[in-house]
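1. need a 3D model of the sequence below.
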Amino acid sequence: MTAKIILQLAALLGALSVGIGAFAAHGLRKMLEASGRFETFETAVRYQFFHTLALLGIGVLLVLRPELKSLGTVAWLWLGGIIIFSGSLYVLCLTGITKLGAVTPIGGVLFIAGWIMLLLAARQL
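-> Modelled structure (predicted):
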C-alpha cells in the first residue's frame, strides 16, 4: 500500500470515525443504551479512531522513508482490524446479531499483528 493511499484512507476513516461517533452519541444513544450496547459501540469507534491516527502516522513515515515497504503490510493489517473488529461491533450493536461477537477477536489479532509488524519495520530505521 502506498503512502498516498494510506494517507487518503486515514483521512476517510478519520471522517467516518467522527461521523459514526457523533451519530451514535446523538442519534443512536437511546437505542444503544436500551440494548446495553452503548459502551460496546464506543469501544468500536475508539479502536477505529486510534488505528486511524496510527495509519496517519504510518503514511507520514512512509513518505519520509519509502524504502520501508513493510509499513504497507502494517496498514493492511490495521485496515483489516478496523473492518473486522470495529465493523463487527457496529453490526452487533445495530442488529443484535450476537454471533458476530465471535469474529471480533480476529480483528483484535490483526491490530496486534500490525503493531508487531511495526516493531519489525522500526528495526530498519
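
2. please make it C-alpha for all contacts and neighbour counts, starting now.
-> Will do.

3. residues near the nearest residue to I83 once chain neighbours are set aside, how many?
-> Nearest non-adjacent residue to I83, counting by C-alpha to C-alpha, 6 or more residues apart in numbering: G107, 7.3 Å away. Per other C-alpha atoms under 10 Å, the neighbour tally for G107 reads 22.

4. you'd agree G107 is up against L89?
-> No. Here G107 does not reach L89: they are 10.2 Å apart, not a contact under C-alpha atoms under 8 Å.

5. which residues in this protein form helices?
-> With DSSP state H as the criterion, the chain has helices at 3-23, 29-34, 38-64, 70-81, 87-95, 104-122.

6. most tightly packed of those?
-> helix 70-81 (a mean of 23; mean count of other C-alpha atoms under 10 Å).

7. separation between the residue located most distally from the centre of the chain and I97?
-> Distance from the C-alpha centroid of the chain, by C-alpha atoms, centre = their mean, peaks at A34 (25.7 Å). Taking C-alpha to C-alpha, to the nearest Å as the measure, A34 and I97 are separated by 16 Å.

8. and for comparison, fold this next one:
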Amino acid sequence: MKILLIIAALNGLLAVALGAFGAHGLEGKISEKNLDTWGKAVDYQMFHTMALFATALLMGKIQSGLMTGAGWAFIIGILLFSGSLYIYAPTGIKTFAMITPLGGVAFLVGWILLGYAIIKFL
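-> Predicted coordinates for the structure are as follows:
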C-alpha cells in the first residue's frame, strides 16, 4: 500500500511538471495537434494517478490481491499510455503511438479489478 501511495505522489508531481513543460516548453516548437496529444498524456496520467491513490487507500479496507493488481495495472497504464504519448508528441515516431493502446488496455484492467474488488468485498 505504501509503495503505491509513493508512486502515486511521484506521478502527480510528474503530471504537473510535464503539463507545465508542455504548455510552456513545447509551445511553438511542436504542432497544435501534437500539443493536444501531449495534453492527453498529462490528463490520463493525472486521472489514473488519482485512481492509484484511491486504490492504495482502499487497500486498507479491502485486503485482496485484486487491489494490488489494480494498482499495478494503473501504473503500467500510465507508463505505456502516457509514456508513449510523451515520446510520440515531440518526435512523431509512430511506433510509440502504437504502444498507447496497450496502456489503455492496462487502464481498463485496472478499473475492472478495482470495480470487481469493490463489488466483492464492500
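
9. what separation is there between the aligned partner of the residue nearest to I83 of the first structure in the second structure and K2 of the second structure?
-> Using TM-score structural alignment as the criterion, G107 of the first structure maps onto G103 of the second structure. Taking C-alpha to C-alpha as the measure, G103 of the second structure falls 23 Å from K2 of the second structure.

10. one more: A17 of the second structure?
-> Counting by C-alpha to C-alpha - A17 of the second structure and K2 of the second structure are separated by 23 Å.

11. quick check: closest non-adjacent residue to the residue nearest in space to the middle of the second structure.
-> By C-alpha atoms, centre = their mean, the mean C-alpha position of the second structure lies nearest to I78, the distance being 2.8 Å. Excluding the flanking residues, the one nearest I78 of the second structure by C-alpha to C-alpha, 6+ apart is Q45, at 5.5 Å.

12. thinking that neighbour is in contact with L13, fair?
-> No. Between Q45 of the second structure and L13 there is no contact under C-alpha under 8 Å: 10.4 Å.

13. didn't W111 of the second structure look like it was pressed against A70?
-> Yes. The pair W111 of the second structure / A70 is scored as a contact, 6.8 Å apart, by C-alpha under 8 Å.

14. if we can go back for a sec, what sits against the residue nearest to the centre of the second structure?
-> Applying C-alpha atoms under 8 Å, 6 or more residues apart in numbering, we find I78 of the second structure in contact with Y44, Q45, H48, G103, F107.

15. what's the first-to-last distance across stretch 77-88 of the second structure?
-> 16 Å.

16. matching residues in the first structure for it?
-> Under TM-score structural alignment, stretch 77-88 of the second structure corresponds to residues 81-92 of the first structure.

17. distance of N34 of the second structure from I87 of the second structure?
-> N34 of the second structure is 11 Å from I87 of the second structure, where distance means C-alpha to C-alpha.

18. er, L13 of the second structure I mean
-> Taking C-alpha to C-alpha, one finds L13 of the second structure at 18 Å from I87 of the second structure.

19. also F107 of the second structure?
-> Separation of F107 of the second structure from I87 of the second structure (C-alpha to C-alpha): 19 Å.

20. residues contacting the alignment partner in the second structure of S70 of the first structure?
-> Aligned by TM-score structural alignment, S70 of the first structure pairs with L66 of the second structure. The contact partners of L66 of the second structure, taken as C-alpha under 8 Å, 6+ apart, are L113, L114, Y116, A117.

21. cool, thanks, signing off.
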